[in-house]
Every structure is written in C-alpha cells, then in structure tokens.
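Engineer: sequence-free structure coming up:
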C-alpha cells in the first residue's frame, strides 16, 4: 500500500470519528455517567445525583484476576539464555504495562501497544487507544497493521501533532487548518516536520482487542447502569425532601410571603379550626428494594461477575470459589488467549531488537506464556499434588504450579545452587 498524505488524512478523519464514539466509555469508567447531565431536576427540591461506578469496579476486578500475578515465561527447548534475555529487558516494566494495556482494551474495546527504543537504547513499550490512535489493517485473515497514526499534544503548547508509523519509518507532522474560500470551511492540513527510521521492519504497533467484536467490556449494559443510578437517586431525593409530598392547609389561606417565613423559621400559625398536614405518596419499600436488587443482579450476571458483598461462608474453599467464578473464568480465558497473542508479538519485536543490538538470535515460538489467576490458593492441597506428581512431570513444570514462583527456571537454579552449597559444607 502506498503511504501518502491523502491516506494519512483519511486515517486522521477516522481517528476523529472514533474519538466522538469512544469517549463515552472513558467517561463511564471515570464516573461521568449520563445521570450527571440528563437527570430530571425539580425546583426547590433535593436533586442529588448518585453514581455507582460499576464499570471501574468490574474492569479493575477482571484485569486484576487475569494479570494481578506476573506473566511467566517458559522455554520449550529449555534455553536458559532466552529466559534471561526476556527477564533482563522487560521484567522491570511489563507487569504494570500488561495491566494498563488490558484495562484500556476493556474500556474502549481495543488498545494498541507501541514498541520503541528509548533514549537509553532500551526496548520499551507504551499504550495507545482509539481516542488518540487509529490503526489501519490490511484486511487479510492475519490482520497485519500497515499504517498507524498517533495524535497528541505537548504540555504548554496549543498545537496538535501527528506521528505516522509505517513499516520502515516514523513520519512527524503538525496538524493545521486551511480555509477553503468557496465553502468558508476549514479543512485539515498536515505540515511535515521530519522523519526517522525504526528497526522493526514492520509497523511497531500491536492491536490488543477486548474481544473478537472489539466492543467495550461494558457496552451492552450501559442502560442498566443508567437505570440503577436513576432509581437510587430518585429514592434518595424522595427520602430527603418528600419528593412526591405536598403541604395541605385546610380552612386557612397563606400568602406567598408567609410561605417564605415558614421555611425560614420552621413555624406556621393558622386560625382555630385550620389543619396543616403533608399529603404524601406512599412508597412501597419492598417493590423498590426488589427492583434495585433485580437490576443489580442483572448487572452482575451480564458482566459474569460475582457479588462478593453477599454473605459467604468464612471457610469457603478455593475450589468452591472457582466454581462460583466459572462464568468469569470462561470470560477471562478468552481474554487470556488475546493477551498471549499480544505478548508473543512483543517478544517477536524484542528478539528483532536483540538480534540487531547484540547479535543474539531467538525464536519467539520457543517461549510459552503462562498466566496465573489472582486467587486465594490452597497451598497445602497444591503441595500434595506436586508431591504426587514427582517423577511424572519435570521439576520446572511443578514449580510453575506455585503461584508465588514468578520464574520457575530461576527458582530451580536457586534450588540447585543451594543443594551444591549444602553438599560442599558437609
């Protein structure tokens, strides 16, 4: 595909469209829900707006469940050098990076990992999303990235800039406008700043989708969030000021100024035979509670989450806990497959970097990526399983079962060194 300014402008136009359509998911994650803008206000009444930020809660829980424990790497060919190279080059930043990458995917439906070489000559990565980046794919089954544009601004600078990533170089532009005399409209103009080459021989951006449809993790249930917020807000305001209550005055007449004094002083005087009372609308507490509980259950069900605020037995085993988390486990397993593919592409770029910097040749297909669920673990039962599997599986494989062992190969080497020292001391 020929990269020219016309194609770049088309990509920039798509990026601007995505910003409009995707920003709502960023707002909901940050707690800026629809009720804050569209709640029906009533004069002289309480108008509190309650926001229950379920999107943040669910996304953080799901990402923590999948990536709360570091990703482990295992060499299929038992090559210790390849694991040492991975550990040395990315272990100091990849845990936080993986969490944020997955979080951005769940919010927007997809996110992008940009690999680059930092000023100190180290292999690094940063995260982009659909409101600041557009990625053009080739349309094949492999969905190779052929072009990516990243729109950004600098602090204390009112100008906007655009970086364009191709398979060989990075083009730098400043975004400007040009006035069209015939239509009196402004169109986007790109002012070329410069370019520089990169080493990856492909566009150094990897797409990380939230799911196969690239939909936000909570897109389908935004209406339930809105209903839950509105119902709770109405209920609180009803209690706060009798939202559906009216003051009834019988056999007396109050002037408008009397009403103001009554509110200010909290006192009302009426002649003999007059009556003052509230005409209220009865609230069916059971109906309201049942409706709130029903909406909350639907929210948890559709997000495949478990409500840990329910009463659970204190001695619930890890197996029973996993059974309750079965739906979430199925959901996360699909995310795990996506993350594994993204991490493999990162390793592929890392090994390109190492081959050019140090002359080391590694095959990313030799590396197995292992995820460990962030769950309470029955270490006693797990230790019993490991003992029973002695002689059936390798020690490195058995060590990989332990959630607190981040690098089984390194742990095995430590164990062997300790045994040597013990034998020498004896």
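Structural biologist: Thanks, I have the structure now. Since the structure is predicted, the reported quantities are computational estimates derived from the model, not experimental observations. Numbers count the residues shown, from 1 in each chain.
Engineer: Could you use CA atoms for every contact and neighbour count after this?
Structural biologist: OK.
Engineer: neighbours around the nearest residue to residue 152 once chain neighbours are set aside, how many?
Structural biologist: Excluding the flanking residues, the one nearest residue 152 by C-alpha to C-alpha, 6 or more residues apart in numbering is residue 161, at 5.4 Å. By other C-alpha atoms under 10 Å, the residues close to residue 161 number 18.
Engineer: cool, residue 164 as well?
Structural biologist: 23.
Engineer: Show me where the chain has its helices.
Structural biologist: For the chain, the helices identified by DSSP state H occupy 5-29, 35-38, 54-67, 80-90, 94-108, 222-241, 256-265, 285-302, 318-324, 326-357, 379-388, 395-400, 408-425, in order along the chain.
Engineer: any idea which of those helices is most buried?
Structural biologist: helix 94-108 (a mean of 22; mean count of other C-alpha atoms under 10 Å).
Engineer: by how many degrees do it and helix 5-29 diverge?
Structural biologist: 90 degrees (axes from the mean of the first three to the mean of the last three C-alpha atoms, to 10 degrees).
Engineer: What are the contacting residues of helix 94-108?
Structural biologist: 22, 25-26, 29, 59-60, 63-64, 67-68, 70-71, 110-113, 125-127, 129-130, 208-210, 215-218, 339 (C-alpha atoms under 8 Å, 6 or more residues apart in numbering).
Engineer: now the residue nearest to residue 152: how far from residue 75?
Structural biologist: Separation of residue 161 from residue 75 (C-alpha to C-alpha, to the nearest Å): 42 Å.
Engineer: One more: residue 314?
Structural biologist: Taking C-alpha to C-alpha, one finds residue 314 at 40 Å from residue 75.
Engineer: higher neighbour count, the two?
Structural biologist: residue 75 (17 against 6).
Engineer: How about the contacts made by that one?
Structural biologist: 82, 83, 366, 367, 368.
Engineer: same thing but 10 Å
Structural biologist: Counting by C-alpha atoms under 10 Å, 6 or more residues apart in numbering, residue 75 makes contact with 81, 82, 83, 364, 365, 366, 367, 368, 369, 409.
Engineer: that older thread, surely the residue nearest to residue 152 meets residue 176?
Structural biologist: Yes - counting by C-alpha atoms under 10 Å, residue 176 is a contact partner of residue 161 at 8.9 Å.
Engineer: ok, and here's another one to check against it:
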C-alpha cells in the first residue's frame, strides 16, 4: 500500500535512536533534526488523534460534501473516540492502582510521595494519553522545596531518544516549545542521565545554541515513555475510517430529512398564477389548481406533489448499527446500547463479555508497570544521593483492579450462609476507598486503646490469682 492510501505515514510514529549520549550532547544539528522531524511528521498524527478525541472529526467537517448549494449540508460528528478512551481509562484505573512495598518504612515514604504528587490522578492522565496517542510521557524533577515530583509532559512536544542497541536504552529526552510571546523563538530542553540542557534558537532551527545547563541526580533520563502497545498505536486509531463512515451516514440521513421539508413542488396542469399569488398560497399552505377546457371540450387534469430522493431509512439504520458494532468490536469496548449487555450480572459474567478488553488490559498493564518501575527506580536513585534512604524496586507490588460492577452483597450472602468467615483485613481490602488495610487496622487498634469504654473495670482473673495466694 502506498503512503498516499494511508492516513498516517510510516514516519509519523517511529522511535528515535542515536549512537550515544556523548555524541548527542552538544550536537545541535542532530538535536535540531530530531525536533524538525517531530514537528513535521509526528505532530500532525498526534493532533489528528487529539481532534477526534475532542469530537472534531476532520473527515466530516472538512471539504465539500454536496455540490448543490440549495441542499442541506449537515455534518454530524460522533465522539466514538472519547467513548473508547474514557471507557478504557475508567476500566483500568477507575479504581486507583495500588503500589505497595513489603518494607513498611519504604511503603510509608512511597505513600506520602504519591499523595504529594496526586499519583491517582497522574496515573489516570497517563492512561488516557496512552489510549489517545498510543504513548504518554512523564517528567521527574526536584521542586523548589526539594521534594521529588512527577508530572505528565505534553505528548505533542515530547519524545525520547534511545540508543541504537537491541536493548534500546534511553539516552535523552526532549521537550520543546514555541515562545508564546515571540513565535520565532523555540526553547528545547534536553535531559540526559545526569544533565538538563536548555537550547534556544529561531523556529527554523537553523541556529540553536546552549542557553543553560543544570545538573540532576536521577542517574537516568527523567523523561519516561509509557507505550500503549508494541506499535504505540492509540485505542481508536485503527477505527478512524469507521467513525468517518458513521458520521457520513448520520449526516446523509439528516440531510434527507431536511431536504424532504424543502422539497421541490411539482405541478402538472395548466396553472396560470403570478409570483405574488404563488407566495400567498405557500404562506397559507393552500394550493388552488384551476383546470381549463382543452380543445376536445373536456377539462385538463391538474395535480401537484413534491419531488425528493427516495431514501431507505431502515437500510440506513441497519448500516449504521453494523458500523457501530464494528467500532466496538475492533476497539474491544462494549456497546452499551446492546440489550444483551445490560442487566444485573456478576463480575465473572461481565468478564466473559469483556474478554477481548481483558486481553488488551493485560498487555497495557504489563507495559505500564514496566515504565512505572522506571519511575520508582529513578526516585530511588535520587533518594540515595539525598541520603533519604533507598529501597529495592523489585519488591514493589503494583496492583491494577478492573473497575467492574460486582454483586459483592450476593457473593457475601452465599459465603456466610455456607459458614464462611473472613478476617478484618480481608474485609477492609474489599473496600475500594481503603488504600492500606493493615494501616487501617492499626488505627482501629489505637482508637480502641484510647476509648475508656473499652477498658476493663475489674480484672477478675487477677483477683482470683490474688485470692489463691492469700489462702495459701
């Protein structure tokens, strides 16, 4: 297939590679080429995906659809893209993922760090960017209060450069932006394993130079890429043409309905009226057809009706349903309009209906966990330098919980009737708003100790022991 038949070129989603960090630093020509390529080849694809997510479906909104100026030209967009990405986002992190370390002291530090950075919202934004663009980027830094921070970096102006080995290790991360007060100036931030370089130049990138250098102590590139899948493809990217077809079918149906109201009136017969009289008839919704005698002595025939294009409405509805079902099938998302999907069902029954999405979720989770461990590996590196302690990243337990409606009450009813019992810790772990069951149990224990009503007024066992000693 030639590039002219593709929506996006092969260059729109390639991974950038270079020989080494040493060769990249100070090589302004190479840095300029990377940024130029990203702006010319990768940004357009990312912007198209962003517009579809916003509901600005380019295919239906741009270009000429109908040649006749007097006919309706409705252009209806249907935001399947947002439905797909938001459903997957909610399914994966609607219940926040849990990051737990087996060492309690380390666990407390990570929990506090996550609270400072609002990690639940941050992870949710990363998952959404992954779903839309096929990739997401995270920037780690140390703020003015000397706290470790991480934030989402805009996909439209961020990318990572890897080495040219089979391991594809990151050797540099780039963020660039046009000066909003001077559109001819561009600022480029290059992050390596231990340095942050700032370049400035004109937008043509013909002449950029180092404007500043800052050290960092993450001992690794602090821009982390989160890939959605092997091909870095968005979750709705391969159904864009189907979304276009649905938009076109719905728009054509709307045009038909409007054209029917504005249909051309056809009059058969000898009707002699002036324009003012015709206008008056139209305004009053009345039409007088006067017949006249023909040469044979009988009256002429007169008739009036509308001329419009016949449209197979039922066929069009079936066609749209088929397209919508294909969109849901190829994106592995459920069609909530499907009557067979609703109803009160157990979580296990729902999983069977979401089998394809479960396979996609498993693959996405593996890639997300890989990048998430890179985040905490860099955090551990800078904590060691700052003498704030260290931990084994391999001991982190990262848990995703699919956000499914589950009939827990029914399961508990069956379990208790069968004579089953659960520990307090297990009961607490079933609550989505409890982040750490063990911590909650400790709080309950401390509260019980402080409550005077829970203190024994008289120790009968001690009293009995005292009586025995006295009798002896």
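Structural biologist: Arrived safely. Worth saying up front: this structure is predicted, and the values here are computed from it rather than measured.
Engineer: Overlay them and tell me the TM-score.
Structural biologist: After superposition, the two chains reach a TM-score (TM-score structural alignment, normalised by the length of the first structure) of 0.87; 413 aligned residues with a C-alpha RMSD of 3.0 Å.
Engineer: corresponding residue for residue 244 of the second structure in the first structure?
Structural biologist: For residue 244 of the second structure, the aligned position in the first structure is residue 226, judged by TM-score structural alignment.
Engineer: give the contact list for residue 84 of the first structure.
Structural biologist: Taking C-alpha under 10 Å, 6+ apart as the test, what residue 84 of the first structure contacts is 91, 407, 409, 410.
Engineer: need these in CSV with distance to residue 117 of the first structure, can you?
Structural biologist: As requested, those are arranged in CSV below (distance: C-alpha to C-alpha, whole Å):
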residue, distance to residue 117 of the first structure
91, 16
407, 25
409, 28
410, 27
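Engineer: wait, which of those is closest to residue 236 of the first structure?
Structural biologist: Nearest to residue 236 of the first structure among those is residue 91, at 48.6 Å by C-alpha to C-alpha.
Engineer: Distance of residue 127 of the first structure relative to residue 145 of the first structure?
Structural biologist: 16 Å.
Engineer: ok, so of the contacts of residue 75 of the first structure, who is nearest residue 279 of the first structure?
Structural biologist: For these, the nearest to residue 279 of the first structure is residue 369 (67.0 Å; C-alpha to C-alpha).
Engineer: Name the nearest residue to the counterpart of the closest one in the second structure, sequence neighbours excluded.
Structural biologist: By TM-score structural alignment, residue 369 of the first structure lines up with residue 398 in the second structure. With C-alpha to C-alpha, 6+ apart as the criterion, residue 398 of the second structure has its nearest non-adjacent residue at 4.6 Å, and that residue is residue 99.
Engineer: Who are the contact partners of that neighbour?
Structural biologist: 107, 110, 111, 114, 372, 396, 397, 398, 399, 400, 435.
Engineer: Who are the contact partners of the aligned partner of the fourth one in the first structure?
Structural biologist: With TM-score structural alignment as the criterion, residue 114 of the second structure lines up with residue 90 in the first structure. Neighbour list for residue 90 of the first structure: 97, 122, 123, 124, 125, 346, 347, 350 [criterion: C-alpha under 10 Å, 6+ apart].
Engineer: swap in residue 190 of the first structure?
Structural biologist: Here residue 190 of the first structure is in contact with 5-6, 8-9, 161-162, 172-178 (C-alpha under 10 Å, 6+ apart).
Engineer: so which of those comes closest to residue 389 of the first structure?
Structural biologist: residue 162 (55.9 Å).
Engineer: Touching, residue 58 of the second structure and residue 78? I think so.
Structural biologist: No - counting by C-alpha under 10 Å, residue 78 is not a contact partner of residue 58 of the second structure; they are 11.5 Å apart.
Engineer: Report the set of residues contacting both of these two.
Structural biologist: With C-alpha under 10 Å, 6+ apart, residue 58 of the second structure and residue 78 have common neighbours 52, 244.
Engineer: picking that back up, same list, the contacts of residue 190 of the first structure, but as a markdown table with distance to residue 198 of the first structure please.
Structural biologist: Shown next, in a markdown table, are the contacts of residue 190 of the first structure (distance: C-alpha to C-alpha, whole Å):
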| residue | distance to residue 198 of the first structure |
| --- | --- |
| 5 | 20 |
| 6 | 23 |
| 8 | 19 |
| 9 | 22 |
| 161 | 19 |
| 162 | 17 |
| 172 | 13 |
| 173 | 17 |
| 174 | 20 |
| 175 | 23 |
| 176 | 26 |
| 177 | 29 |
| 178 | 31 |
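Engineer: what's the closest of those to residue 242 of the first structure?
Structural biologist: residue 161 (53.7 Å).
Engineer: The closest one corresponds to which position in the second structure?
Structural biologist: Under TM-score structural alignment, residue 161 of the first structure pairs with residue 187 in the second structure.
Engineer: so how far is residue 235 of the second structure from the residue nearest the centre of the second structure?
Structural biologist: By C-alpha atoms, centre = their mean, the second structure has its centre lying nearest to residue 128, at 2.4 Å. Distance, residue 128 of the second structure to residue 235 of the second structure, by C-alpha to C-alpha: 10 Å.
Engineer: do the same with residue 352 of the second structure
Structural biologist: 20 Å.
Engineer: Return the residue of the first structure aligned against residue 125 of the second structure.
Structural biologist: In the first structure, residue 125 of the second structure lands on residue 100 (TM-score structural alignment).
Engineer: And residue 88 of the second structure, by the same measure?
Structural biologist: Counting by TM-score structural alignment, the partner of residue 88 of the second structure is residue 62.
Engineer: Excluding residues flanking it in the chain, which one is nearest its match?
Structural biologist: Using C-alpha to C-alpha, 6+ apart, the nearest residue to residue 62 of the first structure is residue 332, at 7.2 Å.
Engineer: coming back round to it: between all of the contacts of residue 99 of the second structure, which two are separated the most?
Structural biologist: Across these (C-alpha to C-alpha), the longest gap, 18.3 Å, separates 372 and 435.
Engineer: Now do the same contact list for the aligned partner of residue 303 of the first structure in the second structure.
Structural biologist: For residue 303 of the first structure, the aligned position in the second structure is residue 331, judged by TM-score structural alignment. Contact analysis of residue 331 of the second structure by C-alpha under 10 Å, 6+ apart lists 81, 84-85, 88, 234-239, 325, 356-357, 360.
Engineer: can I get the residues you listed in JSON lines with distance to residue 466 of the second structure?
Structural biologist: Formatted as JSON lines, the contacts of residue 331 of the second structure follow (distance: C-alpha to C-alpha, whole Å):
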{"residue": "81", "distance to residue 466 of the second structure": "78"}
{"residue": "84", "distance to residue 466 of the second structure": "73"}
{"residue": "85", "distance to residue 466 of the second structure": "72"}
{"residue": "88", "distance to residue 466 of the second structure": "68"}
{"residue": "234", "distance to residue 466 of the second structure": "76"}
{"residue": "235", "distance to residue 466 of the second structure": "75"}
{"residue": "236", "distance to residue 466 of the second structure": "78"}
{"residue": "237", "distance to residue 466 of the second structure": "81"}
{"residue": "238", "distance to residue 466 of the second structure": "82"}
{"residue": "239", "distance to residue 466 of the second structure": "83"}
{"residue": "325", "distance to residue 466 of the second structure": "81"}
{"residue": "356", "distance to residue 466 of the second structure": "70"}
{"residue": "357", "distance to residue 466 of the second structure": "69"}
{"residue": "360", "distance to residue 466 of the second structure": "69"}
